[in-house]
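# Quick one: sequence and predicted model below, then my questions.
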Amino acid sequence: MSWLGKIFGSKEEETPQSAPPGPLGLRLKGAVGVDSLPFRVAGDRLVFAAPEGNQLIEAWGEVELGGGSRLHRYYLTDDAFLQVSTTAGQIDDVKLFVFHETRNPSNQTAFNEWVKRGSQIGAPYIDLGGQRYDRVWGDKDAAEWAPPIVFDEKVYNKSFTEPDYDLTHYAMLYQRLVPGLDRYEYVIVSAEDYGPDEYCITFSVGVDVSQADLTIT
């Protein structure tokens, strides 16, 4: 069962409503097709591997950042998500991430090891998949640890009006310029707090995408 399946259960248990479209026409229970050819051509220069075929939007995450800024996260069938950043309703950028690795701290003490000063989340760089990525958020020139960015996410699955659950992220974004491709590859590391004694650490690898890379239905 996929990462999303473990959270939401089987598809037969879902009773989705018809959701209004969001940025780019994306909507809960809609579908996204990704043009994977550019990523397959890149071969092993990318750690990222695009999901194949039509992907159902199984969940929608909403993050209010303040000042009219918002993140929309559309969680897809094959352990991937589209992240759309908007300001005052205008799209700033679109990234496609795939979940690379998940770890499950056994208790709050173990979770706190991931978010305390000097932890891996917030280090000046991170190594993943044989590549090195430099920190994006915080002081980029500092050779020291930077605190993770904290934000709350509401996640909708069965209804687009009432969230199924919410969580708090303690996250840091990293990037590298991919040689020969003139594009960036990203890693977002997030320590996720779902509530009493439920924690998860996710490592996701992503790239920038445009509307031309996507078929949205």
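Perfect, thanks for sending it. Numbering: from 1, shown residues only.
# Please count neighbours and contacts with C-alpha atoms only from this point.
OK.
# list the helices and strands the longest helix seen in the chain packs on?
With secondary structure taken from DSSP state H, the chain has its longest helix at helix 108-115. Using 3 or more CA pairs under 8 Å, 6 or more residues apart in numbering; DSSP states H and E, the elements in contact with helix 108-115 are strand 183-195.
# returning to what we had before: quick one: distance of the longest helix of the chain to the chain centre.
Relative to the chain's own centre, helix 108-115 is displaced by 21 Å; criterion: CA atoms, centre = their mean, to the nearest Å.
# what's the answer for stretch 201-217, then?
With CA atoms, centre = their mean as the basis, stretch 201-217 stands 9 Å off its chain's centre.
# what's downstream of the longest helix of the chain, the next helix or strand?
Next helix or strand after helix 108-115 toward the C-terminus (DSSP states H and E): strand 125-128.
# now for the helix or strand that comes right after that next one, which elements pack on it?
Downstream of strand 125-128, the first helix or strand assigned by DSSP H and E is strand 131-135. On a contact count with 3+ CA pairs under 8 Å, 6+ apart, strand 131-135 meets strand 125-128, strand 165-178.
# thinking again about what came up before, now the longest helix of the chain: buried residues?
Of all the residues in helix 108-115, those buried under the rule 16 or more other CA atoms under 10 Å are Phe111, Trp114, Val115.
# Next up, a structure to set beside the first:
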Amino acid sequence: MFGWFKKQKEEKPQRSQAPEVLGLRLGGAFELDDLKLKIIEPDLTIEGAARTQIIKAVGEVKLDSQSRLLRYYTDDEGFLQILQHGTDESGVEEVKLWYFYESKPIDTQARWQAVLDNEIVTAEKTLEEQVFTKVWENTRPVPMTETTWDQSGNMTTTDQFVMVYERQVSDDLFESLLVSGEETIVNNQHDRSVVTSTGINLTPTDFTLIS
């Protein structure tokens, strides 16, 4: 636990079924620290991150009976990801800012199987001439299921098969790479893609809630 926000004793009115934490909520907004981004952005894959971002959708991945990932998708092609143990704000362990880099559709079952077997998990990944090293020891993609709520009240489910990579940018800055094979059912058909995102850790002073 990294001392995020003190637990609020007053209960807030329920706005939607989408999970809320650290004041982040569906339809809300936050502001990223401008000075920090100006300093580190030239060394990152991320370019032109909007300082003010509106949350358009919320995702939840239950890792086990005690832990979950919450993802707050914004209008700037990115998301804040919260690693949380339990549902109390004192259980927040990590906050990361992710940005989507690319999404490649997968059209056939054979291609999908090849991606799962050989392409998501490798010892290293190279992106824009930068080398990222595999973080987890798993030799197969890690499966997880995300439930997502959007502002229209729709709720969808996506199966994901992921691996995380990392590179050291400076003494106190690391950039992460997330490779995710994603599968949903649309009109009784499999909709599959491989999504690549890059991200960094945030501290409590790196972003501010504005609504």
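Yep, that arrived. For clarity, every value in this text was computed on a predicted model and none was experimentally measured.
# in the first structure, what residues pair with stretch 62-82 of the second structure?
The counterpart of stretch 62-82 of the second structure in the first structure, using TM-score structural alignment, spans residues 64-84.
# okay, how far is it across the matching stretch, tip to tip?
12 Å (CA to CA, to the nearest Å).
# Let me see the ranges of the helices in the first structure.
Assigned by DSSP H, the first structure shows helices spanning 3-8, 37-42, 108-115.
# and Tyr74 of the first structure, which of those helices is closest to it?
Smallest distance to Tyr74 of the first structure across these (CA to CA): 11.5 Å, for helix 3-8.
# returning to what we had before: just the helices and strands packed on strand 131-135 of the first structure: most buried one?
Compared across these, strand 165-178 shows the largest average neighbour count, a mean of 18 (mean count of other CA atoms under 10 Å).
# Can you list the helices and strands that that strand packs against?
On a contact count with 3+ CA pairs under 8 Å, 6+ apart, strand 165-178 of the first structure meets strand 131-135, strand 149-156, strand 183-195.
# Flag every buried residue along the longest one.
Buried residues in strand 183-195 of the first structure, defined by neighbour count with 16+ other CA under 10 Å: Tyr184, Glu185, Tyr186, Val187, Ile188, Val189, Ser190, Ala191, Glu192, Asp193.
# Hmm, Phe203 and the fifth one touching each other?
Yes. Counting by CA atoms under 8 Å, a contact exists between Ile188 of the first structure and Phe203, whose distance comes to 6.0 Å.
# Take the helices and strands packed on strand 131-135 of the first structure and lay them out in TSV including distance to Asp197 of the first structure.
As requested, these are exported to TSV (distance: least, CA to CA, whole Å):
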stretch	distance to Asp197 of the first structure
strand 125-128	27
strand 165-178	12
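# Out of those strands, which gets nearest to Leu24 of the first structure?
For Leu24 of the first structure, the closest of those is strand 165-178, at 23.5 Å, according to CA to CA.
# count of neighbours near the closest residue to Phe100 of the second structure other than its chain neighbours?
Distance criterion CA to CA, 6 or more residues apart in numbering; nearest residue to Phe100 of the second structure, sequence neighbours excluded, is Ser197 at 4.3 Å. Using other CA atoms under 10 Å, Ser197 of the second structure is surrounded by 22 other residues.
# corresponding residue for Ser197 of the second structure in the first structure?
Here Ser197 of the second structure is matched to Ser204 in the first structure, going by TM-score structural alignment.
# quick one: contacts for that match?
Phe97, Val98, Phe99, His100, Glu101, Val187, Ile188, Val189 (CA atoms under 8 Å, 6 or more residues apart in numbering).
# just checking, the third one touches Ala80?
This means Phe99 of the first structure. Yes. Counting by CA under 8 Å, Phe99 of the first structure touches Ala80, with 5.9 Å between them.
# more crowded one of the two?
Neighbour count, other CA under 10 Å: between Phe99 of the first structure and Ala80, Ala80 has more, with 24 against 18.
# quick one: that one and Glu185 of the first structure, what's the gap?
Using CA to CA, we find Ala80 of the first structure at a distance of 15 Å from Glu185 of the first structure.
# Correct me if wrong: Asp107 of the second structure contacts Arg192.
Yes. Counting by CA under 8 Å, Asp107 of the second structure does reach Arg192; the two are 7.2 Å apart.
# which of the two has more neighbours?
The neighbour comparison of Asp107 of the second structure against Arg192 (other CA under 10 Å) goes to Arg192, with 23 against 12.
# Run a quick neighbour tally on Lys104 of the second structure.
Using other CA under 10 Å, Lys104 of the second structure has 11 other residues around it.
# aligned partner of it in the first structure?
Using TM-score structural alignment, Lys104 of the second structure sits opposite Arg103 in the first structure.
# List the contacts of that match.
For Arg103 of the first structure, the contact set (CA under 8 Å, 6+ apart) comprises Cys200, Ile201, Thr202.
# Going by distance to Pro21 of the first structure, which of those wins?
Checking those against Pro21 of the first structure with CA to CA, the nearest one is Thr202 at 27.6 Å.
# so the closest one touches Pro105, yeah?
No. Using CA under 8 Å, Thr202 of the first structure is not in contact with Pro105, being 11.0 Å away.
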